[in-house]
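Colleague: any chance you can model this:
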Amino acid sequence: MNAHLFKTTNGLLLPNAFRWFVGQNLVSFEPWHFCSQLDEFAFATQRFQLENSTKRELITILRRHDRDDFAGFEIKDNQICENVIYYHPSFHNTQWNIICGEYKNLFAFVQKVVLPDMEEWASTEDAEEYFND
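Modeller: All right, here's what the predicted structure looks like:
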């Protein structure tokens, strides 16, 4: 099991919804993918910190692999919250409204963003390519 994804190195526990998905190995929803290591998308989290004009903090846990779209849980008062922030960094040294949307929890984000993106991909990509070994 991916229990290493349940807590950060400084002991912060990720929300149960995330642990639920990871525990069931529900981690790839083409074109979105969950992190395989909690620091995998640290570069995007750093860009969020640099470009985010609201000064909010987060831990990035999802990436859309065909573009620079990311999502993460907000961190407040040294706790990881349930809400998911969806963002798109410019990778330029400027502060702007990097946030594309915010969702009450991971299930809402998956329902409103991930599944529609997955459905769009399924309409153009043949599923057989995922079964060729």
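Colleague: okay, CA-based contacts and neighbour counts for the rest of this
Modeller: Fine.
Colleague: count the neighbours of the closest residue in space to residue 117 that isn't next to it in sequence for me.
Modeller: Once flanking residues are discounted, residue 117 sits nearest to residue 31: 7.0 Å by CA to CA, 6 or more residues apart in numbering. Neighbours of residue 31 under the rule other CA atoms under 10 Å: 18.
Colleague: state the distance from residue 31 to residue 108.
Modeller: The spacing between residue 31 and residue 108, counted by CA to CA, to the nearest Å, is 17 Å.
Colleague: just give the closest residue to residue 99, not the sequence neighbours.
Modeller: Once flanking residues are discounted, residue 99 sits nearest to residue 87: 4.4 Å by CA to CA, 6+ apart.
Colleague: please verify my assumption that residue 98 contacts residue 52.
Modeller: Yes: using CA atoms under 8 Å, residue 98 is in contact with residue 52, at 5.6 Å.
Colleague: tell me where this structure has strands.
Modeller: Secondary structure of the chain (DSSP state E): strands located at 28-29, 32-34, 57-64, 69-76, 79-87, 99-103.
Colleague: which other residues reach the fifth one?
Modeller: The one in question is strand 79-87. 12-15, 48, 58-59, 69-75, 98-106, 109 (CA atoms under 8 Å, 6 or more residues apart in numbering).
Colleague: just the buried ones from those residues?
Modeller: Buried members of the contacts of strand 79-87, counted by 16 or more other CA atoms under 10 Å: 14-15, 48, 58-59, 69-75, 98-99, 102-103, 105-106, 109.
Colleague: this one next, for a side-by-side:
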Amino acid sequence: MPYPLAYRWFIHKGLTDWEPWYFCDTQASLQQAPDLTRNAFAARAFAKETGADFEVYLFARRQDREDFAFFVVRDGVIEDKVITVHLSFADTLELRSRLSYEHVTRSFSEWVAEVALADALEWMSEDDLQD
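Modeller: Next up, the predicted model:
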């Protein structure tokens, strides 16, 4: 399958809105071959700002700022390796050293626990439970 299992499982179960994060794919889009050009604006900014030696596929965005979560793409294959980055869209390298494939070790499941759920916990309030 072209997408990591855990990602497909979360979308299949409807677990796609982790306020402030939301997933870019839907069940319908997962039935298609991945369109690596769909969010080219973010992928281009990622490449320029990180100098990464790999491509990426945007799968989630944070709604309140320019934070993006990408899967690593290697030889046209979406891997279960996730990188989260704040993009400035400054069109210049933003890191002290270029990001390499070997530095990306977080899986999608780890990203959900360490980033998405942690951010959701910060956003939770009693007001969210009011109808």
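Colleague: how close does the alignment partner in the second structure of the residue nearest to residue 99 of the first structure get to residue 5 of the second structure?
Modeller: For residue 87 of the first structure, the aligned residue in the second structure is residue 85 (criterion: TM-score structural alignment). For residue 85 of the second structure, the distance to residue 5 of the second structure (CA to CA) stands at 22 Å.
Colleague: more crowded one of these two?
Modeller: residue 85 (15 against 12).
Colleague: so what's the residue count around residue 14 of the second structure?
Modeller: By other CA under 10 Å, the residues close to residue 14 of the second structure number 11.
Colleague: can you check residue 63 of the first structure too?
Modeller: Residue 63 of the first structure, neighbours per other CA under 10 Å, totals 24.
Colleague: same check on the one 4 residues further on?
Modeller: The number of residues packed near residue 67 of the first structure is 10, by other CA under 10 Å.
Colleague: how close does it sit to residue 54 of the first structure?
Modeller: 23 Å.
Colleague: now the residue nearest the centre of the first structure: how far from residue 87 of the first structure?
Modeller: For the first structure, residue 62 is the residue whose C-alpha lies nearest the centre (CA atoms, centre = their mean; 2.2 Å). Computed as CA to CA, the residue 62 of the first structure to residue 87 of the first structure distance reads 10 Å.
Colleague: which residue ranges of the second structure form helices?
Modeller: 5-12, 27-30, 40-50, 108-111, 117-123 (DSSP state H).
Colleague: list the contacts of the residue nearest to the centre of the first structure.
Modeller: Residue 62 of the first structure makes contacts with 32, 33, 34, 35, 41, 70, 71, 72, as judged by CA under 8 Å, 6+ apart.
Colleague: same deal with residue 106 of the first structure?
Modeller: Going by CA under 8 Å, 6+ apart, residue 106 of the first structure touches 17, 18, 82, 83, 84.
Colleague: matching it against the second structure, which residue comes up?
Modeller: In the second structure, residue 106 of the first structure lines up with residue 108, judged by TM-score structural alignment.
Colleague: likewise for residue 54 of the first structure?
Modeller: By TM-score structural alignment, residue 54 of the first structure lines up with residue 52.
Colleague: burial of that match, as a residue count?
Modeller: Neighbour count for residue 52 of the second structure, taken as other CA under 10 Å: 16.
Colleague: and the closest residue to residue 105 of the second structure other than its chain neighbours, how far is that from residue 20 of the second structure?
Modeller: Closest residue in space to residue 105 of the second structure, ignoring its immediate chain neighbours: residue 81 at 6.0 Å, by CA to CA, 6+ apart. For residue 81 of the second structure, the distance to residue 20 of the second structure (CA to CA) stands at 21 Å.
Colleague: same thing with residue 99 of the second structure?
Modeller: In terms of CA to CA, residue 99 of the second structure sits 26 Å off from residue 20 of the second structure.
Colleague: same check, this time on residue 58 of the second structure
Modeller: Computed with CA to CA, the distance linking residue 58 of the second structure and residue 20 of the second structure is 16 Å.
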